[in-house]
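Chemist: Okay, sequence plus prediction incoming.
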Amino acid sequence: MSFRTRRMVEFRDTDAAGIVHFSAFFPWMESAEHEMLRSLGIKVLPESHDDPSVTWPRVSVSCDYANVARFEDWLDIDVSVVKTGRSSVQYRLAFSRQGGDGGVIPIATGTIVAVCCRLRPGGGLEKAVIPDDIRAKLDAV
């Protein structure tokens, strides 16, 4: 099972040839991750240092490119949980678009590894074990 969202390629996302610049994929990956977390009822960021909720800083992000996407293309982004560790989670993000014949054209595949953390009073982060209720939600994706 995975979570799906869509994005239209904006002019600002392209290079001089009208092709999506490689760097545009990274904010899209973060945004898709956040949409997926919110859809599961998981906060992206605690409201204060007193909030016992967790946050998810990234420790590794990568993206491999297969085909071009262009200005005004609609991209489907499928987010799936590849691995849930004690305090980390690895996501796979698959970008694709519809071809002229109705087939699916793979565009790129990204990976995010995020670590579960709590905000320390006074600032800073402290690695934490993923709470059981959140782990159950992530394992369902």
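Modeler: Received it, and whenever you're ready, just let me know what you need.

Chemist: only C-alpha atoms for contact and neighbour calcs from this point on.
Modeler: Noted.

Chemist: what residue lies at the spatial centre of this structure?
Modeler: In the chain, the centroid-proximal residue (C-alpha atoms, centre = their mean) is Glu33; its distance is 2.8 Å.

Chemist: right, and the helix or strand after the strand or helix carrying that residue?
Modeler: According to DSSP states H and E, Glu33 maps onto helix 25-39. Next along the chain after helix 25-39, taking DSSP H and E as the criterion, comes strand 58-65.

Chemist: now for that following strand, which elements pack on it?
Modeler: When contacts are defined as 3 or more C-alpha pairs under 8 Å, 6 or more residues apart in numbering; DSSP states H and E, strand 58-65 sits against strand 104-115.

Chemist: Okay, angle between the strand it packs on and helix 25-39 too, please.
Modeler: 70 degrees (axes from the mean of the first three to the mean of the last three C-alpha atoms, to 10 degrees).

Chemist: Put this next to the first one:
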Amino acid sequence: MRAQNGAQPFTHRCRVYYEDTDAGGIVYYVNYLKFMERARTERLRDLGFAQSELVGENLLFVVHSSEARYHAPARLDDELSVSAEVIELNRASLRFRQQVRRVADDALLCEGQFLVACVRADSLKPRAIPEVLRAAFANGSGLSLAGD
């Protein structure tokens, strides 16, 4: 199922620290993936679900596949805004569209899509996303659950 239009994507703010940069003083490319992971985790928290509690429910979200495009560098002390928008909600997976922007000038630095699978914590086998979580993602993202 695809996203309906109108909903604003969730954003998480963070700052670039020295440890995030490479020898050239810019954010090392793989750290954008970390920033986006944190935004997805904070999106879950914003919906009322902590990852630590989900593990207790025998549920994990794992990245199945990722795609990233890099447009401009972030540098030490830049404040970043990282979006996490669910654009597809399936029985056992979610697809996120994400962007990393510099707050000072709203420059797009990196964008990507991530397919995140729901699996059992004990066996890592796929499992259905619980209905309460599906409904929270659908309501928070402008998705429709009808016609699954």
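Modeler: Yes, it's here. None of the values given here were measured: they were computed from a predicted structure.

Chemist: Would you pull the TM-score for this pair?
Modeler: Remark: TM-score between the superposed chains equals 0.85 [TM-score structural alignment, normalised by the length of structure 1]; 133 aligned residues with a C-alpha RMSD of 1.7 Å.

Chemist: re the thing from before, please look at the residue nearest to the centre of structure 1 and Val79 and confirm they touch.
Modeler: Yes. When contacts are counted by C-alpha atoms under 8 Å, Glu33 of structure 1 is listed as touching Val79 (6.9 Å).

Chemist: so how far is Lys43 of structure 1 from Asp51 of structure 1?
Modeler: Distance of Asp51 of structure 1 to Lys43 of structure 1, computed by C-alpha to C-alpha, to the nearest Å: 11 Å.

Chemist: more crowded one of these two?
Modeler: Lys43 (16 against 11; other C-alpha atoms under 10 Å).

Chemist: So what does the more buried one match up with in structure 2?
Modeler: In structure 2, Lys43 of structure 1 lines up with Ala50, judged by TM-score structural alignment.

Chemist: got it, and Ala128 of structure 1?
Modeler: Matched by TM-score structural alignment, Ala128 of structure 1 corresponds to Arg127 in structure 2.

Chemist: ok so, going back, please name the nearest non-neighbouring residue to the equivalent of the residue nearest to the centre of structure 1 over in structure 2.
Modeler: Using TM-score structural alignment to pair residues, one finds that Glu33 of structure 1 aligns to Arg40 in structure 2. What sits nearest to Arg40 of structure 2 in space, not counting adjacent residues and going by C-alpha to C-alpha, 6 or more residues apart in numbering, is Ala84, at 5.7 Å.

Chemist: Quick check: which element contains that neighbour?
Modeler: Using DSSP H and E, Ala84 of structure 2 maps to strand 79-89.
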